[in-house]
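J.: Mind looking at a prediction? Sequence and model below.
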Amino acid sequence: MEEKDLEELRSDIWNDLPLPANLVIDHTAYDVDIAYRGSYTRAFRKRSYFIEFIEPDMFAGSREIHLNAEYRDPSLIRNKLSLDFFNDIGVLSPKSYHVNLIRNGVPKGIYLLLESVDDLFLKKRNLPIGPIYYAVNNNANFSFTRDGHKKRSRISGYKQKIGNKDDDESLRKLIDVINTTSDLKFSNVIPDYVKIDKYLDWMVGAVCTMNNDGFTHNYSLYQNTHTGLYEIIPWDYDATWGRKVDGGRMACDYVPIQGKEGNYLCFRLLQMPEFRKQYKQKLEKVLDTKFTVHNMENKINKLHQSLRPHILNDPYKKRKIDTFNNEPEFICQFIKDRSHYLKEHLSELD
């Protein structure tokens, strides 16, 4: 970046207006726009970035990417591990991989490059282009209210990435249906709006990985225009696998087996015996086959070992190498403890 642009970027970490830069990836130069991304993470020493490609206007089939600092995750792998886990259990998930970032000749450390959830995300998966919304804050809880207070708007908490005003109205209709349909009719009505089996798959993934924020935040909503049904896509899953958003330990029972209470769609679905039974069956299967140390240990170690040489060159992480070295064992112990807790509480779903 030109020094004047870099100084402007640094001058206001909350400014979302992008600034020009030249980005070199594998010896190919791109003119890009760059801005900080994230909410509270912008105040960290190591910041995350949003990058849009200008000329050439595409990189690896994407016109924009996200570079996540993963600053509070001592392993730097939790986000990718989570998104790969979701993909493994059949949930639409963005692809990701780690990169080294050098800015104006200064190493800035390891970042996680995240695929943007947009029309190109759908195109790569041969899905019809349809409206996409980002859940940008905890108002995205599928309810009319939050913490007992009426929300300003039914679709408060959602930012439209792709779509128009008619799509906003469709989302309002979804929220209306969730909140006003009687118990007698709910199980027959909601499958006309939500792809239930995929939503329950997502619930299983969110409950296993234990992302406390992920139930009312950190996800995208996509409406398939061929079916008219909404699907949910996970996003920003660094505070998982036993770590809080600040990097501290999270007890294995922190999120109950029913998910976070604030998500009203989760709550209503689990009030219906047929959906509760379906969720329990899906969860049991994943606990037996996917969410196991046997299935995850090699993936954890492979990711961890691939990053270790680069950790030593990361100015923000190299002094914490001892903690980094212990993370595979920490994550595997979390899997054991979390799995045991969930199996012990399966009867609550009867």
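T.: Nice, I can see it. For clarity, every value in this text was computed on a predicted model and none was experimentally measured.
J.: CA atoms for contacts and neighbours, from now on please.
T.: Noted.
J.: residues near K290, how many?
T.: 16 (other CA atoms under 10 Å).
J.: which residues touch it?
T.: Listed by CA atoms under 8 Å, 6 or more residues apart in numbering, the contact set of K290 reads I89, M296.
J.: Would you agree N100 is in contact with A69?
T.: No: contact criterion CA atoms under 8 Å: N100 and A69 do not qualify, at 10.5 Å.
J.: Which of these two has more residues huddled nearby?
T.: Remark: of N100 and A69, A69 carries more neighbours, 24 against 16, as counted by other CA under 10 Å.
J.: gap between the more buried one and Y199?
T.: As judged by CA to CA, to the nearest Å, A69 and Y199 stand 28 Å apart.
J.: Just the residues contacting stretch 308-315, thanks.
T.: Contacts of stretch 308-315 (CA under 8 Å, 6+ apart): N100, P107, K108, G109, I110, K317, K318, I321.
J.: quick one: which of the residues you listed has the most company?
T.: I110 (25 neighbours).
J.: Any figure for the gap between that one and G248?
T.: 20 Å.
J.: And here is the other one:
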Amino acid sequence: MGLPVYRIAVPAQEYQQLTSNIWSEQLVKGSIQMDGKQIPIRIRYRGGHTRGYPKKSFEIRTSSRTYHFNAEYDDPSLLRNALSFRFFESIRVPAPATRHCVLYLNGELLGVYLRIEGVKSFFFRQRKIPVRSIFYAINDHAGFTINSNSSSTSTSANLLSGYSLIRGKDVDKTRLRIFIQQLNTKSRLELFRFLQSRIDTDNYLRWLCGAVLTGNFDGFDQNYTWYEKTKTKKYGILPWDYEGTWGRNCYGAKVDASLVRIQGYNKLTGKMLAFRHFREQYKKLLRQHLMNAFTEKRIMPIVHRLHHDIREEVDQDPYMKWPLDVFAGEPERIRTYVAERREYLTERLHQL
């Protein structure tokens, strides 16, 4: 069975508005034929520098859902995001559902895309996680740091410059700003209790395992979703934009399995791992995943299935960036990464 085919239709005037400024955040009206239904939508381009690529990604909103249709242009496998999110789910970290598809826009074949579930209110309702606020970490200023060279006024204003509020109110911005300030200023004696009271530490350490194991160098200071639970008032985290993983960076270049250190990065991670209690918990989780979830036996059947499902359509993709022999070799590239990454991390567990 081939991939599902989705057809987007955008009227001429709306299409002109969409294409006249690829950097615009303005949504235009259209429709999509998806899952056997013709659905009214609003659509825009999404991404940063990738908007300049010949194969562009889209954000599509229906009356109740948001989807991201990722071109996966820089990933020669077209499956690293899908693989990463499945892996996070396997280690009990909520992650977006994905589905590869063939996409058309106004009758033009755009090629193979990855439909990614938007992480908004519906995402959390579906998983029975009541949340009061949702933030996207949209750039590399989302590392929970305070710039000591800035004035107090500008520092307060810049603390959230790496975040976009998706759900919530101004008070939720204030709550996050205060959290970052307290994270950076509390004494060691106060900090341990603060972390336990304000962070879902099990969730955070599982997410840290996922980011470290998959080797997402760009996933610590950006490319994550940060949310506050309604009942516990604790913050949680989940992954986003994981194409730069499994042995390649976000531009598709090969990277060494040692690129991301075992301790991970960002201020919050450093603050947590400064305590033996959290280091031991992280070490235990990491060891478990190295023995079970993060093994060739567990990973490669998923890789081969995803790769098999898209290979015929990839051959017909008019905007495929990579030679087909590179695409064909990607399962082996990922297998090699898993083997080398397991060895690298196993040898460094003693550093925790």
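T.: Nice, thanks for sending it over. These figures come from a predicted structure and were not determined experimentally.
J.: Next, format the contacts of stretch 308-315 of structure 1 as CSV and append distance to D12 of structure 1 and secondary structure.
T.: Converted to CSV, those look like this (distance: CA to CA, whole Å; DSSP: H, G, I helix; E, B strand; the rest coil):
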residue, distance to D12 of structure 1, secondary structure
N100, 24, strand
P107, 22, strand
K108, 19, strand
G109, 22, strand
I110, 23, strand
K317, 25, coil
K318, 28, helix
I321, 31, helix
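J.: tell me the strands in the stretch 51-200 of structure 1, going along the chain?
T.: Along the stretch 51-200 of structure 1, counting by DSSP state E, counting those that start in this stretch, strands occupy 64-68, 96-103, 106-115, 132-135, 145-146, 149-150, 158-162.
J.: Rebuild those strands as CSV, extending it with distance to K124 of structure 1.
T.: Converted to CSV, these look like this (distance: least, CA to CA, whole Å):
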stretch, distance to K124 of structure 1
strand 64-68, 14
strand 96-103, 14
strand 106-115, 11
strand 132-135, 15
strand 145-146, 36
strand 149-150, 39
strand 158-162, 16
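J.: which one of those lies closest to L6 of structure 1?
T.: Closest to L6 of structure 1 of those is strand 96-103 (CA to CA; 9.8 Å).
J.: Was I right to think M203 of structure 1 contacts I257?
T.: No: applying CA under 8 Å, one finds M203 of structure 1 not in contact with I257, separated by 9.6 Å.
J.: and G228 of structure 1, what pairs with it in structure 2?
T.: The alignment partner of G228 of structure 1 in structure 2, by TM-score structural alignment, is K233.
J.: just to confirm, which helix or strand has its match in it?
T.: Element membership for K233 of structure 2, per DSSP states H and E: none, as it lies in no helix or strand.
J.: which ones are touching it?
T.: R198.
J.: at 10 Å what do you get?
T.: Going by CA atoms under 10 Å, 6 or more residues apart in numbering, K233 of structure 2 touches V131, R132, S197, R198, I199, D200, Y227.
J.: mind giving me JSON lines with those residues and columns for neighbour count and distance to L176 of structure 2?
T.: JSON lines is the format used below for these (neighbours: other CA atoms under 10 Å; distance: CA to CA, whole Å):
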{"residue": "V131", "neighbour count": "22", "distance to L176 of structure 2": "14"}
{"residue": "R132", "neighbour count": "16", "distance to L176 of structure 2": "12"}
{"residue": "S197", "neighbour count": "14", "distance to L176 of structure 2": "14"}
{"residue": "R198", "neighbour count": "17", "distance to L176 of structure 2": "11"}
{"residue": "I199", "neighbour count": "18", "distance to L176 of structure 2": "12"}
{"residue": "D200", "neighbour count": "18", "distance to L176 of structure 2": "15"}
{"residue": "Y227", "neighbour count": "25", "distance to L176 of structure 2": "10"}
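J.: No further queries at this time; thank you.
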